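> Sequence first, then the predicted structure, then my questions.
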Amino acid sequence: MSSEKSLFAVGPDTVRFALEAAGQAMFEFDPDTGAVAWADPRQAGELLGMEGPASDTCYERLIGSVSPEQAAAREAEVLAAREARRSYCVEFCAGTGSEQRWYEERGTWMRLGGRERMVGVIRRIDAQKKREAQLSYLAAHDEMTGQLNRGRTKEALQRAIDNSVDSSFFLVAIDNVGGINVSFGFDAADQVISTIAERLCEGVGEGCTVGRVAGTKFGIIAPGRSPEEMRERAISILNLVRSDIIKTRSGSIAASVCLGVAPLTAEMGSADIALARAEAALDQARQAGPSSWSVFSEMTDPVSMRHRDTEMSDTILTALNDRRVTVAFQPIVTDVDAPWNKYECLIRLDSTDGEEISAPNFIASAERLGLVHLLDRRVLELATTALAREPDIELAVNVSWETVKDPVWADGYVGHLRANAHVADRLTVELTETRIVDAIEASEEFVARIKALGAKFALDDFGAGYTSFRNLKALDIDILKIDGSFITGLAQSKENQLFVRTLIDLARNFSMKTVAEWVDNENDARILKALGVDYLQGFFISKPVRRPDWIMRERRDDQPALRSQSEAS
């Protein structure tokens, strides 16, 4: 292409300097000859990734390395611009593999020297494309875990509902992340969240969609919605999270999750309804404790729950007034064939028609209604009565966090124990580990007060929360009750055996006794004793007994009677 007929013949230095400053290369294309001229071949060579100046054939080779789809789209846009006498702008990716480069080409058709030419500018846009890809990724994915974010998860959930896909939605919530923050720090909590996210993504199986729907919650859309399929999937997720201890810079953490499950049906209509149902089921699961799961039903529906709470309020208050709040006694033994002289008092309600109502059916309602402290006090009264009648037994009672944190009810609880201090040395008060870390100062004060009267203190469901060494020492705990979810199936789980051994060693270092809950077979019992656990409790030893032999005997006249707080004062 002769210079006198080229646009670049005029002011070449001005054009070259302007192009260099903009990081782009300008070219002129003659459609009649197919020749390409570069305003600055050296600049064009650098832009195209060549070692020397660009030649007339470089442009043809560049376009030839573009994918057929992008090349066709580019050619169509260039031809349309020629016919309409307008400018064009196209983007394309040239090269292959790691050598791929993104370009933007802008141009227009002009008449120069009586002939039609295409004049264009090419520039590299790799950095722009990388930023766009990052923004696009972040718009759809959670930055910490790399999973779909809440918005994209809801979109996938809506598609499953609209398409009537045979599937279920699992809402997975990490247990007691607040406890991890308090005991191990926020960095450790973030590491737990990331590790669980990784385990879910890698282990839930094909056909599943995983997303992070909240800070400590994940959503999983999984195939199947029959009761058997949902149960199998839920147990698989629980085991997947618990497959190994999570090692953080602040210490090892045995994390667990609770699950709320909602079968997906076209009648749901929206993803928001599916999320609400899964959330209601999750609330129900959490009431049963860590590593629990529940499927949505009318029983978990929030509206139905309010109705049940209203009914349960009358049931609880009437039972208290009519003295129909009782306890069942479950033995805690040193070995499978050891005598029974230590028991845990498990609360029960007797309905007006004589049916027994177990704790899981009313405790959650009692907590929501603010009535649980009344039940705590009644169980303590029944326990001290039993201890006064039978001098050869020891009893353990559970106290709720609502009683511990409320100064008025805590005073009343301690006051009743003070009034019956003659039996306090045979009483153990248990508080669940997951609640202690919520306010360690209030827990520490309560523990100190009951221990000053001679009672012992036990940390229940140990291993399900994240109590630090400092808190264990500060609370002056006598007994650690290992969470039953680590005991069930112990003989078949090397991971649980390792974790239980670690807890036992920890307890020994603090001069604490250990109790293994949920012992339901002889193999687990023998392994627990071999590992060094001090006490066994569970259905293999005995189910809770409402009226053991010793409580049926006549009260001994030589034993001090139960005293009320007013009598003691």
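Happy to help now that I have it. Numbers count the residues shown, from 1 in each chain.

> contacts, neighbours, all on C-alpha from now
Will do.

> what about the strands in the stretch 201-350 of the chain?
209-214, 217-223, 246-248, 251-253, 257-263, 293-295, 325-331, 342-350 (DSSP state E, counting those that start in this stretch).

> Just put those strands in CSV and tack on distance to Glu229 and mean neighbour count.
Formatted as CSV, the strands of the stretch 201-350 of the chain follow (distance: least, CA to CA, whole Å; neighbours: other CA atoms under 10 Å):
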stretch, distance to Glu229, mean neighbour count
strand 209-214, 16, 22
strand 217-223, 8, 24
strand 246-248, 28, 15
strand 251-253, 30, 14
strand 257-263, 10, 29
strand 293-295, 12, 25
strand 325-331, 34, 22
strand 342-350, 33, 21
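
> Mind putting the ones you listed into TSV with distance to Ala80?
TSV is the format used below for these (distance: least, CA to CA, whole Å):
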stretch	distance to Ala80
strand 209-214	43
strand 217-223	46
strand 246-248	60
strand 251-253	64
strand 257-263	52
strand 293-295	59
strand 325-331	86
strand 342-350	82
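
> Quick check: which of those strands is nearest to Phe92?
strand 209-214 (31.8 Å; CA to CA).

> this is the other structure I want to compare:
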Amino acid sequence: MSLAFSSPISIVKLGALGGQLSESPSRSPAHDPARPGEERDLAQGTPVESLARVISAEELERVRKAVLAVGEAAYHWVIESDEIFWSANAPEILHCAAGRLTTGRAYAALLDTDNFTTRYDAVMRSVYKDEGEGIPYQIEYLFRPGGKDGKTAYWLEDTGRWYAGADGRPAEAFGIVRRIDDRHSRDQQLNFLGNCDPLTGMMNRGRMAEALEEAIIAADREGVSRAFVIAGINNLAVVNDAYGFEVADEVIIAVGRRLKNVVRAGDPIARYSGSKFAIILNNCNEEELRHAAERFLEVARESVIETEHGPVWAMLSIGAIILPGHAADANTAMARTEEALTEAKRVPSDGFIIYKPSQRLISERSINARSAHEIVACLKEDRFKMAFQPIVDATSLEVVMHEALLRMADEHGDMIAAAHLIPIAEKLGLVRLIDRTVAQLTVSTLLAYPKANLTFNVSGITATDPRWFGQLTEILKTHREVTPRLTVEITETVALGDLDETVRFTGALRDLGCRVAIDDFGAGYTSFRNLKALNVDILKLDGSFCAHLTENPENQYFVRSLIDMARKFELKTIAEWVETPEDAAFLRQWGADYLQGNLFGKASLDIPWSAEAAAAPEKPASQEEPATFAAKGKAQADGDDEEPDISRLRLAIDALNAQFRKGRG
């Protein structure tokens, strides 16, 4: 609680609240004119006489106790004489003898020399002009009751109002001081947490961003280059896994301490993120930057870091940028330095890269931006479609299944392959949306065409995404009749990336009645043990080995070995990219079960089961899914006259849309 002074008479009241009523010099009529509506007798006589006429002793005692309760001491500072008149409780509040508080000069001698401001500064150096109501002030400072060299210190909040004399300069000030040690400690802690990293004590990323912005502005103004550096601990994740987070924290602290020891005085250093430190190098050109980077790399090379669990090596990589030439603001500088650090991490050890504009990267980003827009637009506008490529029995050459392949309609309505979008979609985090669309369209097709037998490919990111898999399994549980006709493909490299998760994934699909295929088999390093653990049904041989077999004896030997291995595990094989009868003859002779390639048919948007589907009996209305039945009724009511096969597929898609929305919710 603080008490504000709103009028001269109330100031005088509080000036004596600490104990006995003791007078301070009354304010002169020159700067205390009677205000409209104010009784003249309140301005006549001494302050104590005026006070006695407006407040009873009982009321005064209550207010006095309130002031004591909140630990505040009131004062009146007469600037011309430098006298300070205090409430009687001031020595108790300030833990200081009354004789040391009698003048402004004596009081100033009790303030810490490192204070940013003082009462004298707040009053005598104020830039404001008193128009009659006084000028308020509130400051905080460290008070040492034993003098500037005393060990005891308290934080005080000084709140008051100064009034001008006839010459317009400060003539007197009235105020209250109170102890705020606890609050100041909390404020300091919050300020520390807001600006510093609690583990290392260095400034944090937010404060570094502010310092970097200031450095760029200064560099531009002064015409002197600066550098911004990010140093990353490459092997911190390995330390985490091997020893735990406590040891990793020890490594972070040790590396931070070593870097701080070799940074020049005045160059800010911060903990930028979990395993990264950021440094601003003032007055630094490219040559000096290279020397500095070598110093920073040396702190990791010089010796191991001793931890509670034994010695640990730290390995650093560094990305840097010269300012202001390559970045006009802090966000750009940080982003480009991160790019340089990413490049540096590709170097086997002690990587150091200075950012330089790259036309390749600029072009890639432009392509990424266009592709992201294209993907989102296709999803919103329902422009993704499925094409079907036949897979034939190697012996009879009869079509036994089709692979569902994604196609997209461009802005002109022309259909193009969407394979080029998948790597970009994975990089931009959009591939799950595409995979969901592929799964949805594939299952919809199986629902619409009972003779269809399909395979479709799942990207590496989506294959281990529990949310996507939950949506798919929810659909398949609802439509168990389609699972025997569905094969889910995952690439060999993805399967080996997280073997335990892949085993769970394949097991759950097989439990639902689906088949699972390893796509691009032969491109990875699947061992006999891993192949057995994966428990899949089909191996799709990597097409790059199956194409042009007659011209490549090494590939002939390799493909034949893969087929022999699959046969030993009782797995079916599909050979991809079969383009010539001669290649097909080789594969058939070696024992491949199925063949796929342009020799037997290119991927087509035409629905290969149209005639069969049209002849297939309809389900009774009571057996249809509610969403399908409702959609069909709406189509009939609207007079929809689409072809039977297209209409059937649309109804199935509507049903799947409802199921996916339910799974997402």
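Yes, it's here. This one's a predicted model, so the numbers in the text were calculated from it and none came from an experiment.

> Need the TM-score from the superposition.
TM-score for the superposed chains, counting by TM-score structural alignment, normalised by the length of the first structure: 0.49, backed by 342 aligned residues with a CA RMSD of 4.7 Å.

> returning to what we had before: figure out which of the strands of the stretch 201-350 of the first structure is closest to Cys58 of the first structure.
Per CA to CA, nearest to Cys58 of the first structure of those: strand 209-214, 45.6 Å.

> So Arg119 of the second structure is in contact with Ile139, correct?
Yes - counting by CA atoms under 8 Å, Ile139 is a contact partner of Arg119 of the second structure at 7.4 Å.

> Pick out whichever of these two has more residues nearby.
Neighbour totals were compared for Arg119 of the second structure and Ile139, and Arg119 leads with 20 against 16 (other CA atoms under 10 Å).

> need the contact list for the more buried one.
Arg119 of the second structure is in contact with 139, 158, counting by CA atoms under 8 Å, 6 or more residues apart in numbering.

> circling back: what is in contact with Arg119 and Ile139 of the second structure at once?
Taking CA under 8 Å, 6+ apart as the criterion, Arg119 of the second structure and Ile139 both touch Asp158.

> Now do the longest helix along the first structure: which elements does it pack against?
The residue-count maximum for a helix in the first structure (DSSP state H) belongs to helix 302-321. Here helix 302-321 of the first structure touches strand 342-350, helix 363-369, going by 3 or more CA pairs under 8 Å, 6 or more residues apart in numbering; DSSP states H and E.

> the inter-axis angle of the first one versus helix 302-321?
Per axes from the mean of the first three to the mean of the last three CA atoms, to 10 degrees, the angle that strand 342-350 of the first structure makes with helix 302-321 is 110 degrees.

> Just after strand 342-350 of the first structure, pick out the following helix or strand.
strand 356-358 (DSSP states H and E).

> Can you name the residues in contact with that following strand?
Against strand 356-358 of the first structure from outside (CA under 8 Å, 6+ apart): 347-351.

> Kindly recompute the last result at 10 Å.
Residues outside strand 356-358 of the first structure that contact it (CA atoms under 10 Å, 6 or more residues apart in numbering): 324-328, 346-351.

> farthest-separated two in the residues you listed?
Spatially, the most separated pair among these is Leu346 and Ser351, at 16.3 Å (CA to CA).

> How about the secondary structure of the closest residue to Asn398 of the first structure other than its chain neighbours?
Using CA to CA, 6 or more residues apart in numbering and skipping the chain neighbours, the partner closest in space to Asn398 of the first structure is Glu430 (4.7 Å). With DSSP: H, G, I helix; E, B strand; the rest coil as the basis, Glu430 of the first structure sits in strand.

> ok, Glu430 of the first structure - contacts?
Counting by CA under 10 Å, 6+ apart, Glu430 of the first structure touches 344, 396-400, 447, 456-461, 477, 479-481.

> mind running it again at 8 Å?
Glu430 of the first structure neighbours (CA under 8 Å, 6+ apart): 396-399, 457-460.

> ok so, going back, specify which member of the contacts of strand 356-358 of the first structure is nearest to Leu240 of the first structure.
Of those, the one sitting nearest to Leu240 of the first structure (CA to CA) turns out to be Leu346, at 31.5 Å.

> which residues are in contact with stretch 309-321 of the first structure?
By CA under 8 Å, 6+ apart, the surrounding residues in contact with stretch 309-321 of the first structure are 325, 349-351, 362, 365-366, 369, 375, 378.

> number of nearby residues for Phe143 of the second structure?
Using other CA under 10 Å, Phe143 of the second structure has 25 neighbouring residues.
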